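> Okay, structure incoming, though there's no sequence with it:
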C-alpha cells in the first residue's frame, strides 16, 4: 500500500479552490502568502496580477457577478487588506459571491502589534457574511469549503479568510471536499396559488426584477411569461440586462433619474411584485416609492434569504425562493382570461422607448447621442462596465442592453470600478467587446489597472467623460451652496497620452460627430484604448444644467 504523501497547507488550499472550479485568481503579490503563489505555479492556476488591491478585489467582484461563483482575490496583510476593502464593500451591497484571502503575520507574533498586524474579524465583520483566521493547517480544506458554501448561500456575498504565513507552510494530509453548490430554494404550491389569485384580481400590476441568483434561462423564461400575461416588467437599479429593453412588456429602469412616468406607474400599482431584489434606496426613489413599513398596495417579495422579509417593507406575500426556482414555477401558470392591464403595458413600453431616445443636445460632446450611438452600433453581446458618477445616468437612460450579463456596475455606486471590472470580464470573455465607461474623477480612482490590461494584452476600450469636476458632488453643492464652489474642481491630465504612455491607444474627442471614428479606430488598434471625451461642465445630468440648478437655489434663498 502506498503511503499518503503530505502536502503544504498552501497546496491544500489551492487544491480546494480547484475542486470548486476556480480557474482564475486576482491578486497583488505579498510575501505573507508566497506559499500560495508557489502552489498556484505548481498547479498551473491562472493569475491576474494587479497594480492595487482595490482593483484586484473589484475584479473578483466582477468575476463573481459574471459567473455566479465566488470571485477569488488574494492580498497581503495590513495595507493590502485595507485597499481591498472597497471591493468587499461592493460585493456586500451587490450580493456578489466573493472570497478574499488575506496574508497574515506568524501566529507566534499575534497580539504584539507586529508588522502590519490587523484583527481582520474586527475589520471586515460588518461587510462580510463570515470572516475567520485559519490557525491550523490541517483545517484549511474545511475552512475553504465552508467559505464557498457561505458565499453562495441565500443572499450571496463576500467571505474573508486570513492566512498566517507559518500556517501555510505546515505539512498536512490531502483531504479534498466536494465542491459547494448554491441551494435553489423553490416556492411552495400554496404561495404560488396565492400569487396567481392576486394577479387575477389586479388591475394595475407591476413586476420589478433585481438582485442576483439569476441566469440566462431564468431571464428568458421571465420574458416568455411576461408575453403570455401581458405583464409590465421593470428592472431595478443596475439590473438592466435581466430583461430585453425592446420586449413589448418592458416598462423601464427604476434606477437613478428614472422615467417619471414609470415612477408614477409604480406608485399607482395595485400589485407590486419584487423578484430577487431588495428595493434599496435608489430603486425605491429614496424610500418613497412604497410606504414603510406597510405598503398600501399589495406587495409580493420573492427573495432567497428569509431575513430580508420585513426588513424595510412588510410584504403581503413573502416567497422564500431564488429567482431561478421561482421563475421555473411561475412559467407553469396559466394567464387569466381577463387582463385589464394589457393596454397599460403597451403604453408603459412606449413611454420607455420615448424616454430612452429623447434628449436636449448639449455643447462639446453630447453624451446622450454618444450613448445612443454605442447602443445602436455595438454587438448585442458587448459588455459595458462602469463605476459611479453622474455620467452613469446617461448609461441607464440611453443604452439598451440586449443580452444577459452585459452590464457590470456597483449598486453601491463605488468610484473606480469600471476599469478593473473591464479587465476581469475581458479575461473571462476574450471574444466579447468590453467597454469601460468612466467619469474623470472616477477613472483616476483605479486607472492604474489600465496597465494590467496592457500587461495581459486585453483590448478593452475605456471612455473617460471629462467635465473637470467631481460632477455628482458639484451638482449637490450647487443645489445647497450655490456659487460657493470648493473642493469639486479637477485639473486633469491628457488621458489619451496616458493611454499611449502605458503602450495603449489614445484619442481625444471634442465634438459628438467625431466619436464614432475615434471608437472604431480604438477597436481596430487591437490595443487597450482610452477615448478622452471633453464634456460640457454645465451639463450635469440628462435633464439638468449646473447654471439652472444654481439659479433655482438662489431663488429659494
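Structure received. Please read these numbers as outputs of a predicted model, since none were measured by experiment.
> from here on, contacts and neighbour counts on C-alpha atoms
Fine.
> gap between residue 456 and residue 59?
With distances taken as Cα to Cα, to the nearest Å, residue 456 is found 14 Å from residue 59.
> So for these two, which residue has more residues nearby?
Taking neighbours as other Cα atoms under 10 Å, residue 456 and residue 59 compare with residue 59 leading, 32 against 14.
> Spell out which helix or strand contains the more buried one, please.
Using DSSP states H and E, residue 59 maps to helix 53-67.
> Tell me where the stretch 401-550 of the chain has helices.
With DSSP state H, counting those that start in this stretch as the criterion, the stretch 401-550 of the chain has helices at 418-428, 440-446, 450-455, 471-480, 495-502, 515-525, 546-556.
> and stretch 285-295, how far from the chain's centre?
Centre-to-centre, stretch 285-295 and its host chain are 24 Å apart (Cα atoms, centre = their mean, to the nearest Å).
> Show me which positions of it end up buried.
Using 16 or more other Cα atoms under 10 Å as the test for burial, stretch 285-295 gives 285, 289, 290.
> Same question for the second one, what's its three-state structure.
Same thing as residue 289. Put simply, residue 289 is coil when judged by DSSP: H, G, I helix; E, B strand; the rest coil.
> Nearest spatial neighbour of it, chain-adjacent residues omitted?
Leaving aside its chain neighbours, residue 289 sits nearest to residue 267 (5.8 Å; criterion: Cα to Cα, 6 or more residues apart in numbering).
> Could you grab the helix/strand/coil label for the one you found?
Quick answer, by three-state DSSP: residue 267 is helix.
> what's the neighbour count on it?
18.
> wait, isn't it in contact with residue 290?
Yes - between residue 267 and residue 290 a contact is recorded at 6.8 Å, counting by Cα atoms under 8 Å.
> all strands of the stretch 151-300 of the chain, in order?
Ranges of strands within the stretch 151-300 of the chain are 158-164, 171-172, 205-209, 233-236, 250-254, 271-275, 298-303, based on DSSP state E, counting those that start in this stretch.
> Reformat these as a markdown table; add mean neighbour count.
A markdown table is the format used below for these (neighbours: other Cα atoms under 10 Å):
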| stretch | mean neighbour count |
| --- | --- |
| strand 158-164 | 27 |
| strand 171-172 | 18 |
| strand 205-209 | 24 |
| strand 233-236 | 27 |
| strand 250-254 | 29 |
| strand 271-275 | 24 |
| strand 298-303 | 24 |
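> looking at those strands, which is closest to residue 511?
strand 250-254 (28.8 Å; Cα to Cα).
> Give me the contacts around that closest one.
The contact list for strand 250-254 (Cα atoms under 8 Å, 6 or more residues apart in numbering) reads 232-237, 240, 243-245, 258-259, 262-263, 282-285, 345, 348-349, 351-352, 396-397.
> The structure to be compared is supplied as follows:
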C-alpha cells in the first residue's frame, strides 16, 4: 500500500530526470547497481542517493570491472544486472563487459552518461554515437533525450534484456535530459507468462528418444535457468538414463559427480568425448546455442542434419541458425524442463552401456596424472573441492590455467560456476566481487591467471570498500599461457610477447590489509585457502605453477617436439619450373 501511495504521488509531482531514472530502476526491482561515477550523470547519482535504502550502489575502480560485476549479478539472479558508466572513455572501457553479456546470454542494462543532445555531431568532449558503437554488441541500444520518456524506455530496456535469448541493453542518458522537471508515472515490470513448449513437440521428442541407441544431451545457458528448472531437467535426464555434457563454462548446470555427467564440450574438451559426440545418433541441445565451442569449431555435425538434433532454446532465431535440427522447440527453459519432467520416461532404454562408457571416459580424463615439480595442480584442486562448502560460487577467467579446474574438479548441486564464454581476460576477479556482494553468506572462489589478474585485480579495492571477502587464486606461470601454447605449436622456440614480469601477489593484497599466501606445493593449497577463508578478509592465494607445464596435457618441450614432427611430415615446397622464354629473333643487349 505504501508503494502504491508513493507511485500515485509521483504521478502528480514533477521530478528531475535523474531522479526519474533512479525511480525507474526501483520500479523494475533493481537491488544493486555497479558504477564508476562521472560528471555526465550527476543527477542520476543524486537520484540514487535518494533511493539509497532500496538500491545498493557499488562504487568500482574500472568500468570493465563494474560491468563484469553486473554481469555476474545477472548470471546468479536471472534478473538484469545494472551498470552505470560515464561517456566516451567510460563507455569504451565498459564495452568488453557488454560483449561478455551478449555471448553469455546474460540479462544486463548498461546506462551511459551522454553529452548534451544539442551538441550532437560536433565531436563534443567525449562524444560517441552509442547506437553505432554498441549495435553489434547489444540486443538493443537507445538514447533518452526526453525525460518524459524515461519510464517507457527504461521499462522496455528491461523487457528486452530478459525476453527470448537474454542479453545486454545499452541506454545512453543525455546530460541535460537528467535536469528536466517533468511529471510522469513510473512503470513496473510487465507480467508476461513464459512461452511453454507445444505438447506435440514434447511427444515428438520422446518418440525420437525412444528410437535412439546413443543419445547425448548438452546443457547450456546461464541466467535462463532457475534452481527449479535445473532440478527438473536433472530429473528428466536421469529418469531416461541420458548421458549429459555441459557447454563451455557451464559446469554449474549439472552435478558433476552424477553417473550421468560425461564432461564439457568447450575449449580443451576431452578428445574421447568429442569422438563420442560424432557417434551419437540423437543430440539434445538444451538451452545452449550450438556455436563454435560446443560444435568444436563447427566440425561435429553436418549442417544439413545428418545427426538428428533436438534443439530447445528460448529464442526461435537461434534454432537452425547454423545446424538444421530434426526438431526445434522454442520455450522458456524452465517451462521446457517442467514439461520434460512430466513426460513418461522411456521404458528399458537401450543406451545404458553407452552412458556408462561415456561416464567411464569422463572419470578417466579427470584422474590426475603425474606432473614434474612439487605442485600437482590436479591433485591439489581435487583436494580443494572436498574442503569447500556445498554452495560455493566459483568464477573463472580466460586462459590455459582455467582448463585445470574444468578438467579435474567436480561441481555438485548447489554450487555455481561463472565464466566468460567469449574468452574475456579480466573477468574473474570483478565477477567474484559481484557474486560476493549478491551472496555475502556464500564462499566465493576466483580462478585467475597472472595475466588476467593484473587487468582488473585492482577491483579488490571494491571488495574492501564494500566489506566482502572473495578468495582469489592467482595461477602464476609468468606468461600469457594460452598464447604461448599456440606460439609453441606454430612457431616453436620463437617466444615473442608472451613472457610476463609479475609482482609478489601476496604482498599486493597485504598492502590493502587483506590476507595473502603463496603456494608452491600440492600439500599447501588446501590449508592456504582454509586460512584465507578463516581470516574473514579479501584474500589472494598465489599459486606458483611450473611454466614448462603450459597445459594440463602438454609441456612446452612436448609441443615443440610435436611441431618438429609435424613439420618433418610436410614436404618442402619446390619452386615451380618456369620454362625458358622462346627466342624470336637475334639476341640483343
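Done, it's in. The structure presented is a predicted model; accordingly, all values stated were derived computationally and were not measured.
> re the thing from before, state the span of structure 2 onto which the following helix or strand past the helix holding residue 59 of structure 1 is aligned.
Next in sequence after helix 53-67 of structure 1, counting helices and strands by DSSP H and E, comes strand 71-75. On structure 2, the counterpart of strand 71-75 of structure 1 by TM-score structural alignment is residues 81-85.
> for stretch 154-163 of structure 1, same thing?
Using TM-score structural alignment, stretch 154-163 of structure 1 pairs with 164-173 in structure 2.
> which outside residues touch stretch 38-58 of structure 2?
Outside stretch 38-58 of structure 2, the residues that reach it (Cα under 8 Å, 6+ apart) are 16-23, 26, 30-35, 37, 85-87, 113-115, 173-175, 178-179, 462, 466.
> Let's see that with 6 Å instead.
18, 19, 22, 31, 32, 33, 34, 86, 113, 175, 178 (Cα atoms under 6 Å, 6 or more residues apart in numbering).
> To which residue of structure 1 is the fourth one aligned?
By that I understand residue 31 of structure 2. Per TM-score structural alignment, residue 31 of structure 2 is aligned with residue 23.
> Please tell me how far that match sits from residue 260 of structure 1.
44 Å.
> repeat for residue 492 of structure 1
Separation of residue 492 of structure 1 from residue 260 of structure 1 (Cα to Cα): 35 Å.
> now swap in residue 439 of structure 1 and tell me
Distance, residue 439 of structure 1 to residue 260 of structure 1, by Cα to Cα: 25 Å.
> Show me which of these two is the more surrounded one.
Taking other Cα under 10 Å, residue 439 of structure 1 and residue 260 do not tie; residue 439 has more neighbours (29 against 12).
> To which residue of structure 2 is that one aligned?
Aligned by TM-score structural alignment, residue 439 of structure 1 pairs with residue 449 of structure 2.
> can you put the strands of the stretch 151-300 of structure 1 in JSON lines and add distance to residue 138 of structure 1?
As requested, the strands of the stretch 151-300 of structure 1 are exported to JSON lines (distance: least, Cα to Cα, whole Å):
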{"stretch": "strand 158-164", "distance to residue 138 of structure 1": "13"}
{"stretch": "strand 171-172", "distance to residue 138 of structure 1": "5"}
{"stretch": "strand 205-209", "distance to residue 138 of structure 1": "43"}
{"stretch": "strand 233-236", "distance to residue 138 of structure 1": "44"}
{"stretch": "strand 250-254", "distance to residue 138 of structure 1": "49"}
{"stretch": "strand 271-275", "distance to residue 138 of structure 1": "42"}
{"stretch": "strand 298-303", "distance to residue 138 of structure 1": "37"}
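> Point out the one among the ones you listed that comes closest to residue 501 of structure 1.
strand 158-164 (35.4 Å).
> what packs against the closest one?
Packing partners of strand 158-164 of structure 1 (3 or more Cα pairs under 6 Å, 6 or more residues apart in numbering; DSSP states H and E): strand 98-104, strand 130-133.
> With distance to residue 471 of structure 1 and mean neighbour count as new columns, can those be given to me in JSON lines?
Output for those, formatted as JSON lines (distance: least, Cα to Cα, whole Å; neighbours: other Cα atoms under 10 Å):
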{"stretch": "strand 98-104", "distance to residue 471 of structure 1": "31", "mean neighbour count": "29"}
{"stretch": "strand 130-133", "distance to residue 471 of structure 1": "36", "mean neighbour count": "19"}
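> Show me what residue 48 of structure 1 aligns to in structure 2.
Alignment note (TM-score structural alignment): residue 48 of structure 1 maps to residue 58 of structure 2.
> before we move on, what about residue 273 of structure 1?
Structural alignment (TM-score structural alignment) places residue 273 of structure 1 against residue 284 in structure 2.
> List the contacts of that match.
Counting by Cα under 6 Å, 6+ apart, residue 284 of structure 2 touches 217, 309, 310.
> Spit out the contact partners of the last one.
Right, the one you point to is residue 310 of structure 2. Going by Cα under 6 Å, 6+ apart, residue 310 of structure 2 touches 284, 325, 326, 327, 328.
> ok, which pair from the contacts of stretch 38-58 of structure 2 is furthest apart?
31 and 175 (24.1 Å).
> higher neighbour count, the two?
Using other Cα under 10 Å as the criterion, residue 31 of structure 2 and residue 175 rank with residue 175 on top: 25 against 17.
> which non-adjacent residue is nearest the more buried one?
Leaving aside its sequence neighbours, residue 175 of structure 2 sits nearest to residue 116 (Cα to Cα, 6+ apart; 5.0 Å).
> Just give me the match in structure 1 for the one you found.
Under the alignment (TM-score structural alignment), residue 116 of structure 2 maps onto residue 106 of structure 1.
> quick revisit: can you tell me the mean distance of the match of strand 71-75 of structure 1 from structure 1 after alignment?
On superposition with structure 1, the mean distance recorded for stretch 81-85 of structure 2 (mean Cα distance after the TM-score superposition for structure 1) is 0.3 Å.
> is it true that the match of residue 48 of structure 1 lies in a strand?
Yes - under three-state DSSP, residue 58 of structure 2 falls within a strand.
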